[in-house]
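*Asks:* this is a predicted model, with the sequence first.
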Amino acid sequence: MSTQMQLAREGKITDVMRQVAAEEQIEAEVLRDRVARGTVAIPANIHHTNLKARGVGEGLRIKVNANIGTSSTYPDIEPELEKLDEAVRCGADAVMDLSTGSNIDVSRQKIIEHSPIMVGTVPLYQATVRAIREHGAVVEMTEEDILQTIEKQAKDGADFMTLHCGVTREAIERMRRQGRIMDIVSRGGSFIAGWMLHNERENPLYEHYDDILDICEKYDVTISLGDGMRPGCTADATDRGQLTELITLGELVDRAWRRGVQVMVEGPGHVPYDQIEANMKLEKRICRNAPFYVLGPLVTDVAPGYDHITAAIGGTLAAVSGADFLCYVTPAEHLALPTIEDVHTGVITSRIAAHAADLVRGIPGAREWDRRMAEARKQLDWEAQLSLAIDPELAETKRGARNKKGEEACSMCGDYCAVKIISKYFDKPVCPCDD
């Protein structure tokens, strides 16, 4: 079985490529060339049979991911399936199953079976849970535990996997010598760093990268190279640990492409606004324009409860500057497991950031959407305005709560609606003799 990248390099346009090209309103041959070069990835595991594939990368619409999954505190999978449905309904392009509850295999299998959009996983989460249950501690995890987990999740149909292959001993030591406030905030990064420091060994994900490529090639799993050294506060952004990991990830991109395995690169979490553009350009340069997947970035640390907004501020600039895939941040970030309402808010907020960037990047259909809304507002066509809204239900609720049914203007302006007033003058036919 060949990967999408391998087939693209052979000059073949697959059904998956045609599907993505049609959605993106671009020529299939253009897409094939980008997949062949690696600047576009199409995460589409051969065992995810009900998937409507999406492309991520050069010249494509910015994609949005929603994180879901069970925890040891909330192990029931049914609420997570409801969150999946809500994420799909709100327009998410992917979900990541971050389950750490009591039956991770069942959770993942149900999510993949239920999901028409891309599903990502973090195998290290399951491998560490398994190590604790079977060996009594994370640091007793074996290479076999990790590789078996990756193989199992690939066989189940995971479309992309976050793998923290770039957390090397060199990166950790450089981070420690420079000093950080938050050290390592990536859960997967902390697991593997703790294992490395305890066992005084190199990262097994790095050492067994060729074995991982074997698995991903077999099932056409897209590797999402995790940013285990990402900054957890703005003061730690763009430091030596983060950049050392990024250089390693660039080398791992090359190795994956040589095998015909699709790859994305994950980017930083907390970054001051004035450093975001530089971070995006560094990634694109070092990783040869591989698709870039970012969490946020969050532009300040002081807004718990509003971090969907801090992430949208950073995400917009990140996407304008080169990022291709935004992982949503919900109002519950840093506080709690998100509710279904948090999922709704997180997806919509990230989609707003993504669309704002699509406008700047000239993505087909983006400006047309805004223009249709402007024309509907000019005509005071409320039915069209509500249908064009990125969150039609919320818009309709707000409209209905403070306006009489059938009211032409809105209760903000009432009789003094600027659009209505000026239309009396601007919409008059112009006399030819006025020229």
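*Replies:* Arrived safely.

*Asks:* from here on, contacts and neighbour counts on C-alpha atoms
*Replies:* Will do.

*Asks:* how about the helices of the stretch 251-400 of the chain, start to end?
*Replies:* Applying DSSP state H, counting those that start in this stretch to the stretch 251-400 of the chain gives helices spanning 273-286, 307-320, 340-361, 366-378, 382-388, 392-401.

*Asks:* give me the helices and strands touching the last one, please.
*Replies:* It stands for helix 392-401. Under the contact definition 3 or more C-alpha pairs under 8 Å, 6 or more residues apart in numbering; DSSP states H and E, helix 392-401 sits against helix 382-388.

*Asks:* give me the buried positions along the helix it packs on.
*Replies:* 382, 385, 386, 388 (16 or more other C-alpha atoms under 10 Å).

*Asks:* quick check, nearest of these to residue 230?
*Replies:* Of all the buried residues of helix 382-388, residue 230 sits closest to residue 388, with 36.8 Å by C-alpha to C-alpha.

*Asks:* that closest one: what's it in contact with?
*Replies:* By C-alpha atoms under 8 Å, 6 or more residues apart in numbering, the contact set of residue 388 is 369, 372, 373.

*Asks:* mind checking how far it is from residue 402?
*Replies:* Look at residue 388 and residue 402: by C-alpha to C-alpha, to the nearest Å, they are 20 Å apart.

*Asks:* let me know whether residue 17 touches residue 28 as I believe.
*Replies:* Yes - the pair residue 17 and residue 28 passes the contact test of C-alpha atoms under 8 Å, sitting 6.6 Å apart.

*Asks:* which one of these two is surrounded by more residues?
*Replies:* Summary of the neighbour comparison: residue 17 and residue 28, criterion other C-alpha atoms under 10 Å, with residue 17 having more neighbours (23 against 19).

*Asks:* in the stretch 1-150 of the chain, which spans are helices?
*Replies:* Read by DSSP H, counting those that start in this stretch, the stretch 1-150 of the chain holds these helices, from start to end of the chain: 4-9, 15-24, 28-37, 78-89, 104-114, 123-135, 143-156.

*Asks:* among those helices, which is the most enclosed?
*Replies:* Among the helices of the stretch 1-150 of the chain, helix 4-9 has the highest mean neighbour count (mean count of other C-alpha atoms under 10 Å), at a mean of 22.

*Asks:* okay, one more to line up with it:
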Amino acid sequence: MMEYTTQMDAAKKGIITKEMMIVANKESMDVEELRQLVAEGKVAIPANKNHKSLDPEGVGQGLRTKINVNLGISKDCASIEKEMDKVKKAIEMKAEAIMDLSNYGKTAEFRKELVEYSKAMIGTVPVYDAIGFYDKEIDEITAEEFLKVVEKHAEDGVDFVTIHAGLNRETINTFKRNERLTNIVSRGGSLLYAWMEINNAENPFYEHYDKLLDICEKYDLTLSLGDACRPGANTDSTDAVQIKELITLGELTKRAWERNVQVIVEGPGHMTLDEIKANVMLQKKLCHGAPFYVLGPLVTDVAPGYDHITSAIGGAIAAAAGVDFLCYVTPAEHLRLPNLEDMKEGIVAAKIAAHAGDLAKGIKGAREWDNAMSKARADLDWEEMFNLAIDSEKPRRYREESMPEHKDTCTMCGKMCAVRNMNKVMKGEAVDIFNNK
């Protein structure tokens, strides 16, 4: 059998991997069509060779919009047990990806437990871990040490890594010439910016990009090219800094594909509704059709405590316009580390946005799911409605908290229920609003 190094390498050689078979089956897509999309870079199947518990998913053109859940330990909230509770709930709620953003304490211990347990694909941002890994300030870490942290994460089995390689000296110069209200809001981007300025050096991930690709190729580690210059406020969106970095990410995408390394490109951020479609078009054009992964976008800046809603509004529009992967946002965004309940609300909001986008894109099976729910409503089949719901727990609880006198109604309309009465009329039965039967 012909050997291959990565999913993209296999696809280019005409090889259909077991991961491609699984994804094609999930997506009701012809596997040869999927193979071609992987070969072209328009679909990525993040599947590290060392992630043995993985149930593979595809991200990209023609596939269901996937969602990612961020979690991880921090200095102020360092409980591995609590984060693992979130992991288990996220997988139960069918999140396709989990990003471990741990930046303090026993990060390696948590990552090992996560990889062993999770059937969802796993992402990390290695630069977050570098300071704790070496126990020294950011400016004291060498370029070689940054790459060693990436290799450690790859060896541990993570499926994709966010690397802010587009924040090179050219991008920094553009940033300095173009004033922003919120400067750089990417955590990884701000750390690298500080390192570059203090050391008067080029971004190590840009300067040593080929060495980074060596690591990715070795483990079939998907490269998620991070947007260090994503807008942190609506007024900063689609500015020269953001677009300058995006152009560089497009160039880095082609270099990765030449090495058969799979790529996902990350995007904004905060932006108003009218700019979302244009941003998706720009990314797809400048990055040659690579899968697009966005945080939000958050369509207004004035709703702290409700940013899962501002994000879902933007995410639905983005997904409908062609975005492939949504990073969830919780009600705790900008405020604190999300707890379990925050995470659940964020997942549901992101899944609603993803599915709304899939309906607009005409993804196979999306309309059928909605039709099945509508049929259950027409039949007043409460149990089937709960089974089909994105989250069955909340609607079931709402129903049980306010039970009607008649089971074929709810406490909103009672026997005036339009569905109940139309069913009776269509069957030739009397509409008995006042008859207490």
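*Replies:* Structure received. Only a predicted model underlies this, so the values are computations on that prediction, with no experimental measurement involved.

*Asks:* can I get the helices of the stretch 251-400 of the first structure in JSON lines with distance to residue 12 of the first structure?
*Replies:* Shown next, in JSON lines, are these (distance: least, C-alpha to C-alpha, whole Å):
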{"stretch": "helix 273-286", "distance to residue 12 of the first structure": "26"}
{"stretch": "helix 307-320", "distance to residue 12 of the first structure": "30"}
{"stretch": "helix 340-361", "distance to residue 12 of the first structure": "28"}
{"stretch": "helix 366-378", "distance to residue 12 of the first structure": "29"}
{"stretch": "helix 382-388", "distance to residue 12 of the first structure": "37"}
{"stretch": "helix 392-401", "distance to residue 12 of the first structure": "40"}
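
*Asks:* tell me the counterpart of residue 7 of the second structure in the first structure.
*Replies:* For residue 7 of the second structure, the equivalent position in the first structure is taken to be residue 4, counting by TM-score structural alignment.

*Asks:* quick one: contacts for that match?
*Replies:* So residue 4 of the first structure contacts 14, 35, 42, 220, 262 (C-alpha under 8 Å, 6+ apart).

*Asks:* quick one: residue 126 of the second structure and residue 219 of the second structure, what's the gap?
*Replies:* 15 Å.

*Asks:* if you could redo that for residue 108 of the second structure, that was the one I meant.
*Replies:* In this structure, residue 108 of the second structure and residue 219 of the second structure are 18 Å apart, going by C-alpha to C-alpha.

*Asks:* give me the buried positions along stretch 210-226 of the second structure.
*Replies:* 212-226.

*Asks:* related to what we said a few turns ago, just name the closest of the contacts of residue 4 of the first structure to residue 194 of the first structure, please.
*Replies:* Comparing the contacts of residue 4 of the first structure against residue 194 of the first structure with C-alpha to C-alpha places residue 262 closest, at 28.6 Å.

*Asks:* verify the stated contact: the closest one with residue 254.
*Replies:* No - the pair residue 262 of the first structure and residue 254 fails to qualify as a contact (C-alpha under 8 Å) at a distance of 10.5 Å.

*Asks:* neighbour-wise, which of those two wins?
*Replies:* Shown here are residue 262 of the first structure and residue 254; by other C-alpha under 10 Å, residue 262 has more neighbours (33 against 17).

*Asks:* gap between the alignment partner in the second structure of that one and residue 128 of the second structure?
*Replies:* Under the alignment (TM-score structural alignment), residue 262 of the first structure maps onto residue 262 of the second structure. Using C-alpha to C-alpha, one gets 22 Å for the distance from residue 262 of the second structure to residue 128 of the second structure.

*Asks:* before we move on, what about residue 286 of the second structure?
*Replies:* Between residue 286 of the second structure and residue 128 of the second structure the distance, using C-alpha to C-alpha, works out to 28 Å.

*Asks:* do residue 109 of the second structure as well
*Replies:* With distances taken as C-alpha to C-alpha, residue 109 of the second structure is found 15 Å from residue 128 of the second structure.

*Asks:* swap in residue 345 of the second structure?
*Replies:* The span separating residue 345 of the second structure from residue 128 of the second structure equals 25 Å under the rule C-alpha to C-alpha.

*Asks:* can you pull the contacts of residue 311 of the second structure?
*Replies:* Residue 311 of the second structure makes contacts with 295, 296, 297, 298, 299, 328, 329, 350, as judged by C-alpha under 8 Å, 6+ apart.

*Asks:* out of those residues, which one sits closest to residue 281 of the second structure?
*Replies:* Distance to residue 281 of the second structure across the contacts of residue 311 of the second structure (C-alpha to C-alpha) is lowest for residue 297, with 14.6 Å.

*Asks:* pretty sure that closest one contacts residue 269?
*Replies:* Yes - counting by C-alpha under 8 Å, residue 297 of the second structure touches residue 269, with 4.9 Å between them.

*Asks:* quick one: what's aligned to residue 355 of the first structure in the second structure?
*Replies:* Residue 355 of the first structure is assigned residue 355 in the second structure as its aligned equivalent, the criterion being TM-score structural alignment.

*Asks:* distance of its match from residue 361 of the second structure?
*Replies:* Residue 355 of the second structure sits 10 Å away from residue 361 of the second structure when distances are taken as C-alpha to C-alpha.

*Asks:* and residue 219 of the second structure, what pairs with it in the first structure?
*Replies:* So residue 219 of the second structure corresponds to residue 219, using TM-score structural alignment.

*Asks:* also residue 398 of the second structure?
*Replies:* Under the alignment defined by TM-score structural alignment, residue 398 of the second structure is paired with residue 398 of the first structure.

*Asks:* count of neighbours near its match?
*Replies:* Applying other C-alpha under 10 Å, we find 11 residues neighbouring residue 398 of the first structure.

*Asks:* and the match of residue 262 of the first structure, what does it touch?
*Replies:* Applying C-alpha under 8 Å, 6+ apart, the residues near residue 262 of the second structure are 6, 7, 8, 41, 44, 45, 46, 220, 221, 222, 223, 256.

*Asks:* dump those to JSON lines, plus distance to residue 249 of the second structure.
*Replies:* Listed next are those as JSON lines, based on distance: C-alpha to C-alpha, whole Å:
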{"residue": "6", "distance to residue 249 of the second structure": "21"}
{"residue": "7", "distance to residue 249 of the second structure": "21"}
{"residue": "8", "distance to residue 249 of the second structure": "19"}
{"residue": "41", "distance to residue 249 of the second structure": "14"}
{"residue": "44", "distance to residue 249 of the second structure": "16"}
{"residue": "45", "distance to residue 249 of the second structure": "19"}
{"residue": "46", "distance to residue 249 of the second structure": "19"}
{"residue": "220", "distance to residue 249 of the second structure": "20"}
{"residue": "221", "distance to residue 249 of the second structure": "17"}
{"residue": "222", "distance to residue 249 of the second structure": "14"}
{"residue": "223", "distance to residue 249 of the second structure": "11"}
{"residue": "256", "distance to residue 249 of the second structure": "10"}
